[in-house]
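Chemist: predicted model follows, preceded by the sequence.
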Amino acid sequence: MNRAVAVTGIGLITPAGIGVEENWERICEGRGLAAKDPELVGAAADISCRVPTFDAAEVVGAREVWRTDRFVQLALVAAKEAVADAGLDPGRWDGSRVGIVVGSAAGGVSTLETQHERFLSQGSKGVSALFHPMALVNMVSGRMAIEYGATGPNLVTATACASGATAIGVARDLLLSGACDVVLAGGTEAAVTPTFVTGFARMGALYSGTLPPEQASRPFDANRSGFVIGEGAGILVLERVSDAHARGAHVWARLLGYGATCDAHHATSPHPTGQGIEDAMRLACRDAGVPPQDVQHVNAHGTSTRLNDATEASAIALLGSQRVAVTSTKGVTGHTLGAAGAVEAAYTALSLARQTIPPTANLDQLDSEVRLDIVSESPRAVALDHALSNSSGFGGHNVSLLFGA
């Protein structure tokens, strides 16, 4: 327990809404939010899960919008909510003791595409001088540091769709090492662009069926055929438990353990045995000193792809817990890529705080190979002490975060 850190603040901006309460309400409704995307006309796939309309200029300032990519803007919105939720005043903290770790798989891909189009149509003079300060993936943590006067360790993690979860694990290590007293950690992604989406479609990774868009993302369902791309950001404020208690902070949940592995198998496909996923979960449990059979809930990576869901389900079954209830919130939000691990870590912390597991949307017929208790149709009220949040990514990355109430 002396290795636990406290989640004292949560900020969310996702297809399920802006802010924690709106997110929780829509996740618990269990309705898919995918829709036809007019910005993807001409791409190889034309549905997505986008963040509801929000005025970025109002939240982060018109000047900041002008010089930042959307993936940074989303992170700034989530961070603002998280810091306020934690009850911290950046004007009064010691910035040298504040770290920032943010995960992203793609960085400023929207800026990259826009500037490439301008180069082709206008030549070199059409390319903005702000191209690199907007597009480079590390700019999200740099911009957050400027916003909050955080001069401590400042990192971006890039482990594909596990990036946000990796960031949270690294942040915990910074706190335990004594390098920081507070860390803002999470993930962000805004890669719903024609070229980026087409790349996934060409791989055969995106939904390819004929159901209405809102039914396209269907984790663990027998008729799933691929994921729906989404965007969003999730930021957690993490502190040592003793420090949180000393200042009387509200604690959503405690991060007890962190496990990370690599399949070392294939660039895009999970290892067929799910060994890397299982090992990540066991490492997180061992790190926390919690027997795997004591895990009562898993917020699965659950992408709605044929291979991922079957492989992850097999790995979870091998944990040996007879009472583990599993959900995938991607049925609602779609797959937010590098933000997913952080967004779903936040949902896992909320499940513990509210003793409720959100349902898996669009689960009409459970895949016969999935021998798990998948929560569906409606939220499930249940006594929860320990819950895992799983994430995986291209390159074979696997991350599991164990949270406790």
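Modeler: Done, it's in. Residues are numbered from 1 along each chain as shown.
Chemist: please make it C-alpha for all contacts and neighbour counts, starting now.
Modeler: OK.
Chemist: Ile146: what secondary structure?
Modeler: Secondary structure, DSSP: H, G, I helix; E, B strand; the rest coil: Ile146 is helix.
Chemist: Leu74 against Gly11, yeah?
Modeler: No - assessed by Cα atoms under 8 Å, Leu74 is found out of contact with Gly11, at 10.2 Å.
Chemist: next one for the comparison:
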Amino acid sequence: MELKRVVVTGLGALTPIGNTVPEYWNSLANGVSGAAPITRFDASKFKTRFACEVKDFNAEDFMDRKEARKLDPFVHYALASTDEAVKDAELDFEKLDTNRIGVIWGSGIGGLKTFLDEVTNFSNGDGSPRFNPFFIPKMILDIAPGHISMRYGLHGPNFSTVSACASSTNALIDSLNYIRCGYADMIISGGSEAIINEAGIGGFNAMHALSTRNDDPATASRPFDKDRDGFVAGEGSGTIILESLEHAKARGAKIYAELVGGGMSADAHHITASHPEGLGARLAMVNAMRDAHISTDNIDYINVHGTSTPVGDISETKAIMDLFGQHAFELNISSTKSMTGHLLGAAGAAESIACILAIKNSVVPPTINHFTDDPALDPKLNFTFNTAQKRDIQYAQSNTFGFGGHNASVVFKKYEE
């Protein structure tokens, strides 16, 4: 069976540094931090009192008030970014075969705010089970692609992928394979997350996973810096319209880039810590490049997982050094989490959009907040510290790794006939 080529024809982004794709890219290229004191709740008693929140967002700009009340914020975000992507791709579903258009969506946690509110209300009551009838439908992770499909009348494959911080990258890989194997013409893919609440921040604080740099939130996310002390929680959504090249050309679509490969692996090591030598990360990258039929020398830019944790940044760098050899010093490497914080299950989608736009604009977004070199890292590696760099990019790779040892990597290519 001849596999179909899969291209990107629409983008949508709702992030802590921009509520649209142009705003997001402008902030990425200019090194803008999205971290600030938490406004979602009173965090004064928490070890971490800041996060990368989505700002100036009103769900009622995308749906009526009655519908908005029935949905968790992670679904609000999904519908908002998808609205932008559908318009960007100029999709007219009345002229398309909606039986062959699907939605595959990633989220690491889903409706955490809904779960927190309902359980809190129950525990504060008299023990009577007075739960909102929308409790379960608001909370479950697969409800996001469900609502997207209902909004646009799409009858193709519809499900969620859950692999912690690798969730939306896994959604992209599944979408790639469904299209290139001929099971769908188009997939709306991506991910969303909304965990900036008492349970989310408190839970990650209990794990000692978050930065506690409360005196300087804007510089708290410091991937590859000697003084990094944990990741910064983020929220938001990213949507990528994927379709077969044949389908895209038939409808005269603009094409951003081509998705040419996806690779996965498991660390099989620890519930939260990555393998110290980066073995799982290395295997995921190998599998992605093998799937794309390219070698390490073809990669120009890697948008790394780079969460700003002491152990994780080292292990991913070891994986890159071991896999790419001398070519590692020719790469541009950057962690856009230095600006957005960690969007967890939505990270893969948001960072894939960064890769796609880096290819389109020939600009590598920076890793901001670098102050002190880490002696454990080779100084000859180009982490694109603090300032964006111009570069012609033929191939860009995006890595995401999740709790449980889930690793996923995708490769995008500059589109050519």
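Modeler: Arrived safely, thanks for sending. Keep in mind it's a predicted model, so treat the numbers as computed, not measured.
Chemist: what's the TM-score here?
Modeler: The TM-score (TM-score structural alignment, normalised by the length of structure 1) is 0.97; 405 aligned residues with a Cα RMSD of 1.4 Å.
Chemist: which residue ranges form the strands in the stretch 101-250 of structure 1?
Modeler: Along the stretch 101-250 of structure 1, the stretches classed as strands by DSSP state E, counting those that start in this stretch are 154-157, 182-189, 232-240.
Chemist: make a markdown table out of those and add mean neighbour count and distance to Ile47 of structure 1.
Modeler: Output for these, formatted as a markdown table (neighbours: other Cα atoms under 10 Å; distance: least, Cα to Cα, whole Å):
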| stretch | mean neighbour count | distance to Ile47 of structure 1 |
| --- | --- | --- |
| strand 154-157 | 22 | 28 |
| strand 182-189 | 32 | 17 |
| strand 232-240 | 32 | 16 |
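Chemist: for the stretch 251-400 of structure 1, which segments count as strands?
Modeler: According to DSSP E, counting those that start in this stretch, the strands that the stretch 251-400 of structure 1 contains are 253-262, 297-299, 325-327, 356-357, 373-374, 380-381, 386-393, 397-404.
Chemist: mean shift between the first one and structure 2?
Modeler: With mean Cα distance after the TM-score superposition for structure 1, strand 253-262 of structure 1 departs from structure 2 by a mean of 0.5 Å once superposed.
Chemist: residues in structure 2 aligned with that strand?
Modeler: Strand 253-262 of structure 1 corresponds to residues 257-266 in structure 2, going by TM-score structural alignment.
Chemist: centre of the chain to the matching stretch, how far?
Modeler: Stretch 257-266 of structure 2 sits 14 Å away from the centroid of its parent chain (Cα atoms, centre = their mean, to the nearest Å).
Chemist: what does it rub up against?
Modeler: Identification of contacts with stretch 257-266 of structure 2 by Cα atoms under 8 Å, 6 or more residues apart in numbering yields 5-9, 173, 176, 280-281, 283-293, 356, 359-360, 405-415.
Chemist: list only those of these flagged as buried.
Modeler: Buried subset of those (neighbour count, 16 or more other Cα atoms under 10 Å): 5-9, 173, 176, 280-281, 283-289, 292, 356, 359-360, 405-415.
Chemist: for the counterpart of Val332 of structure 1 in structure 2, which non-adjacent residue is spatially closest?
Modeler: Counting by TM-score structural alignment, Val332 of structure 1 lines up with Met339 in structure 2. The shortest distance from Met339 of structure 2 to any non-neighbouring residue, by Cα to Cα, 6 or more residues apart in numbering, is to Ser33 (4.3 Å).
Chemist: re the thing from before, including distance to Ser368 of structure 1, could the strands of the stretch 101-250 of structure 1 go into TSV?
Modeler: What follows is the strands of the stretch 101-250 of structure 1, written out as TSV (distance: least, Cα to Cα, whole Å):
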stretch	distance to Ser368 of structure 1
strand 154-157	36
strand 182-189	33
strand 232-240	32
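Chemist: which residues in the stretch 1-150 of structure 2 form helices?
Modeler: Under the criterion DSSP state H, counting those that start in this stretch, the stretch 1-150 of structure 2 contains helices at 21-29, 65-69, 73-88, 112-123, 135-139, 143-152.
Chemist: tell me the buried residues in the longest one?
Modeler: Think helix 73-88 of structure 2. So, applying 16+ other Cα under 10 Å, buried residues of helix 73-88 of structure 2: 73-86, 88.
Chemist: out of the residues you listed, which comes closest to Ile148 of structure 2?
Modeler: Proximity of those to Ile148 of structure 2 (Cα to Cα) peaks at Leu79, which lies at 6.4 Å.
Chemist: quick one: residues contacting the residue nearest the centre of structure 1.
Modeler: In structure 1, the C-alpha nearest the mean C-alpha coordinate belongs to Ala340, at 2.2 Å (Cα atoms, centre = their mean). Contacts for Ala340 of structure 1 (Cα under 8 Å, 6+ apart) come out as 161-162, 164-165, 187, 233, 391.
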